[in-house]
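Enquirer: just coords:
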């Protein structure tokens, strides 16, 4: 399959695959719409929140009073990447030119995706989702096109995508609907097209096309005296090329089966990911020691290599540094139960172990009132043979400590008594799992913390850790994963979630 990005409107951060968006102009070559389309709507999820004030993430089309159609990848930004399930904080605004006012607003209480990136062949050509609304809307629905439009067929495209490339500039996010009239091109005009299931729509040079945050929007064709939806925006067709749309007509049976209630797929079984904290490119967990008091500021645990800014130097530690970092603590389904703020980096090192501790602006008692999960920090080391559960933000991986390695070296750093995982399909970490808690059998104790795996099979280089035995023998195995001990942290912490490296039993880097 060809590599391709998505015309996303939703910030990713929690899902196992992170697909980059390609910023471009909204409905390139288009103009502001002069009248509203009753069936056209804006999908506005609160989590993950789009990077714009109006909360627009993707386009939707009303197919029935309680059903709207959009791109599958728009609904795929649920915390665990589920195919079918119940969202939280999703809504649509339909029948308005404006994303912030007018029309009708309805909550989304269910989503169904035709395909996911985990399916064989991925979801290209099947990038569709149906969203069920909790209350009916009065908007007049649009019907599905009766057949795949032929090359040269005139179509109308529309959406609220970006008008310039700077995602930090609010002016790049139009609140008023834009549209353009264009044609269906041969698939060869879209270099990244799949051979079946997709439509290539726009001008051949890309001067008229859909773009970033137009995902889910329609390709409309005239049938009789009205519009019919033939395609849904999925992704770019290539540089300076038309846009790719999923051919809706190929999946009419799937759409009609769900809307009619005759063929509704079951919800996915959602793994319990309570307590996982999603950080930029890493994961964390909130922990307390046996000595922690309810009125102490809570502590966030992650890897030393996950700190913002400069990492600790080999042989050194960062101590008592200012910090500003959001800490969204997940509920069982992965949605934020509460979002705290890290205001101090208490400690971070990548020598001896690979850990970082942040102090939060919220106490343990306050988190308890909010129902947030707080884990206990282990006071004993992990031993070979111990069963561990890796608490990632979208899944729980089941690992076994195959061995405790004397020394682990990677890119100039060395950690001691590292935990090597036994090879298993149930324990296959990937980038982004760094900092995930490794839970003991009770599910409440952080026994260790995941920190690395060997990507390429190289020896002792960045992203390729190697083991150094007591006799100096060096080995490296591609794909092998490792965690770090955390039991030594408790001896260095005092009341008030303060660090004291001078304590007698404290053996962290920088102590003594």
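Expert: Looks like it came in fine. Since the model is a prediction, treat every value here as computed from it, not as a measurement. Numbering: from 1, shown residues only.

Enquirer: only C-alpha atoms for contact and neighbour calcs from this point on.
Expert: Fine.

Enquirer: what number of residues lie near the residue lying closest to residue 143 once chain neighbours are set aside?
Expert: With Cα to Cα, 6 or more residues apart in numbering as the criterion, residue 143 has its nearest non-adjacent residue at 5.0 Å, and that residue is residue 228. Residue 228 has 20 neighbouring residues, counting by other Cα atoms under 10 Å.

Enquirer: I'd like to know how far residue 228 sits from residue 242.
Expert: Distance check for residue 228 against residue 242: by Cα to Cα, to the nearest Å, it reads 20 Å.

Enquirer: What of residue 62?
Expert: With distances defined as Cα to Cα, the gap from residue 62 to residue 242 amounts to 25 Å.

Enquirer: what do you get for residue 396?
Expert: Shown here: residue 396 relative to residue 242, a distance of 40 Å by Cα to Cα.

Enquirer: Who has more neighbours out of these two?
Expert: Neighbour tally, residue 396 and residue 242, criterion other Cα under 10 Å: the higher count belongs to residue 242, 32 against 19.

Enquirer: Run a quick check on the more buried one versus residue 204, I expect a contact.
Expert: Yes. Counting by Cα atoms under 8 Å, a contact exists between residue 242 and residue 204, whose distance comes to 5.7 Å.

Enquirer: what do the two both touch?
Expert: Contact criterion Cα atoms under 8 Å, 6 or more residues apart in numbering; residues shared by residue 242 and residue 204: 185, 189.

Enquirer: Which helix runs longest in this protein?
Expert: The residue-count maximum for a helix in the chain (DSSP state H) belongs to helix 252-260.

Enquirer: which parts of that helix are buried?
Expert: Across helix 252-260, burial judged by 16 or more other Cα atoms under 10 Å covers 254-255, 258-259.

Enquirer: Could you point out the helix or strand that follows it?
Expert: Reading on from helix 252-260 to the C-terminus, the next helix or strand found by DSSP states H and E is strand 277-279.

Enquirer: So residue 45 sits against residue 91, correct?
Expert: Yes. Shown here, residue 45 and residue 91 form a contact pair, counting by Cα under 8 Å, at 6.0 Å.

Enquirer: So between those two, which is more surrounded?
Expert: Under the criterion of other Cα under 10 Å, the comparison of residue 45 against residue 91 puts residue 45 first, with 26 against 22.

Enquirer: Could you tell me how many residues sit around the closest residue to the more buried one other than its chain neighbours?
Expert: For residue 45, the nearest residue in space outside its immediate sequence neighbours is residue 90; the separation is 4.1 Å by Cα to Cα, 6+ apart. Look at residue 90: counted by other Cα under 10 Å, it has 21 neighbours.

Enquirer: this is the other structure I want to compare:
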């Protein structure tokens, strides 16, 4: 069973015309699309407790994270229109803000085969209005240590809206344990997170969503096995602390 990129809070499968890369829909590392996929072992988030969460849609759904009123960070294989202030996809709550994407900046070293450098910055066509339901998440000043408790969130769906945003607590896994779980596949730009002896994981449809640790962005949902939340197979995230300079330089220069 081979790893594949996440699309629901367990990989997304999207053609992108910006930057390096090709259509990823048939890539063997991407998780298969299943209507029931969602964060495993999670619970409904307190409404708008994750105000930096971004819903990326049309035609395939991903997650993202708000960095500033004009910038969203997601996975390198996600793109399209975005919506902020969402909690329940099935209800209009009056807090939603929808924006188009003016420009997309995929990391220049993104590798669609290994999913190394799996990041995408989206410049919105106009700034969002910050509110109780829409807030940016801070970039990290240092990398999270193993054992740090973090929160991953997503709507846990690729093709059919599931409703409420789902949250789950996971722990940063030591790098050596992460590498043993996926021999030859984990690069220094990736981190693993999960819960030992519990079925807690992101899954298809959650790609690009945030892994927040102490209210800073430490990870972006990237990839995992086709079957989510298997024992000894934690979720794999892009290690955001390695990219702070690239993120800030891209935002400041555009």
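Expert: Great, that's in hand. Note that this is a predicted model, so its numbers are computed, not measured.

Enquirer: The stretch 101-250 of the second structure: strands as residue ranges?
Expert: Taking DSSP state E, counting those that start in this stretch as the test, the strands found in the stretch 101-250 of the second structure are 101-106, 120-124, 149-154, 166-172, 190-194, 204-205, 210-213, 216-225, 235-239.

Enquirer: got those as JSON lines, with distance to residue 70 of the second structure columns?
Expert: JSON lines is the format used below for these (distance: least, Cα to Cα, whole Å):
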{"stretch": "strand 101-106", "distance to residue 70 of the second structure": "10"}
{"stretch": "strand 120-124", "distance to residue 70 of the second structure": "5"}
{"stretch": "strand 149-154", "distance to residue 70 of the second structure": "21"}
{"stretch": "strand 166-172", "distance to residue 70 of the second structure": "25"}
{"stretch": "strand 190-194", "distance to residue 70 of the second structure": "26"}
{"stretch": "strand 204-205", "distance to residue 70 of the second structure": "23"}
{"stretch": "strand 210-213", "distance to residue 70 of the second structure": "17"}
{"stretch": "strand 216-225", "distance to residue 70 of the second structure": "17"}
{"stretch": "strand 235-239", "distance to residue 70 of the second structure": "22"}
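
Enquirer: Packed most tightly, which of the ones you listed would that be?
Expert: Ranked by average neighbour count under the criterion mean count of other Cα atoms under 10 Å, the strands of the stretch 101-250 of the second structure are headed by strand 204-205 at a mean of 39.

Enquirer: That one aligns to what range in the first structure?
Expert: Across the first structure, the stretch matching strand 204-205 of the second structure (TM-score structural alignment) is residues 212-213.

Enquirer: Just the endpoints, please. Distance across stretch 139-155 of the second structure?
Expert: In terms of Cα to Cα, the two terminal residues of stretch 139-155 of the second structure are separated by 22 Å.

Enquirer: Mind listing residues that contact it?
Expert: With Cα under 8 Å, 6+ apart as the test, stretch 139-155 of the second structure has contacts from 8-9, 38-39, 45, 50, 53, 63, 67, 161-175, 202, 205-206, 209-214, 216-218, 240-242, 244.

Enquirer: cool, and stretch 118-130 of the second structure?
Expert: Contacts made with stretch 118-130 of the second structure from outside it, assessed by Cα under 8 Å, 6+ apart, are listed as 69-79, 97, 99-107, 110-111, 208, 220, 222, 238, 247.

Enquirer: What sits closest to the counterpart of residue 230 of the first structure in the second structure if chain neighbours are left out?
Expert: Under the alignment (TM-score structural alignment), residue 230 of the first structure maps onto residue 218 of the second structure. With sequence-adjacent residues excluded and distances taken as Cα to Cα, 6+ apart, residue 218 of the second structure is closest to residue 240, at 5.2 Å.

Enquirer: To which residue of the first structure is the one you found aligned?
Expert: In the first structure, the residue equivalent to residue 240 of the second structure is residue 248, according to TM-score structural alignment.

Enquirer: can you check residue 102 of the second structure too?
Expert: By TM-score structural alignment, residue 102 of the second structure lines up with residue 109 in the first structure.

Enquirer: For residue 93 of the first structure, grab the count of nearby residues.
Expert: Residue 93 of the first structure is flanked by 25 other residues according to other Cα under 10 Å.

Enquirer: again, but for residue 337 of the first structure
Expert: Residues near residue 337 of the first structure, counting by other Cα under 10 Å, number 19.

Enquirer: other SSEs contacting the host helix or strand of it?
Expert: Following DSSP H and E, one finds residue 337 of the first structure within strand 336-349. Secondary structure elements in contact with strand 336-349 of the first structure, counted by 3 or more Cα pairs under 8 Å, 6 or more residues apart in numbering; DSSP states H and E, are strand 317-330, strand 355-363, strand 498-499.

Enquirer: What span of the second structure is the last one aligned with?
Expert: Read that as strand 498-499 of the first structure. Residues of the second structure matching strand 498-499 of the first structure: none, counting by TM-score structural alignment.

Enquirer: what does stretch 404-423 of the first structure give?
Expert: Counting by TM-score structural alignment, stretch 404-423 of the first structure falls onto no part of the second structure.

Enquirer: hmm, back to that, can you say which of the helices and strands packed on strand 336-349 of the first structure is nearest to residue 475 of the first structure?
Expert: When these are ranked by proximity to residue 475 of the first structure, the top entry is strand 355-363, at 23.6 Å, counting by Cα to Cα.

Enquirer: buried residues in the closest one?
Expert: Judged by neighbour count (16+ other Cα under 10 Å), strand 355-363 of the first structure contains these buried residues: 355-360, 362-363.
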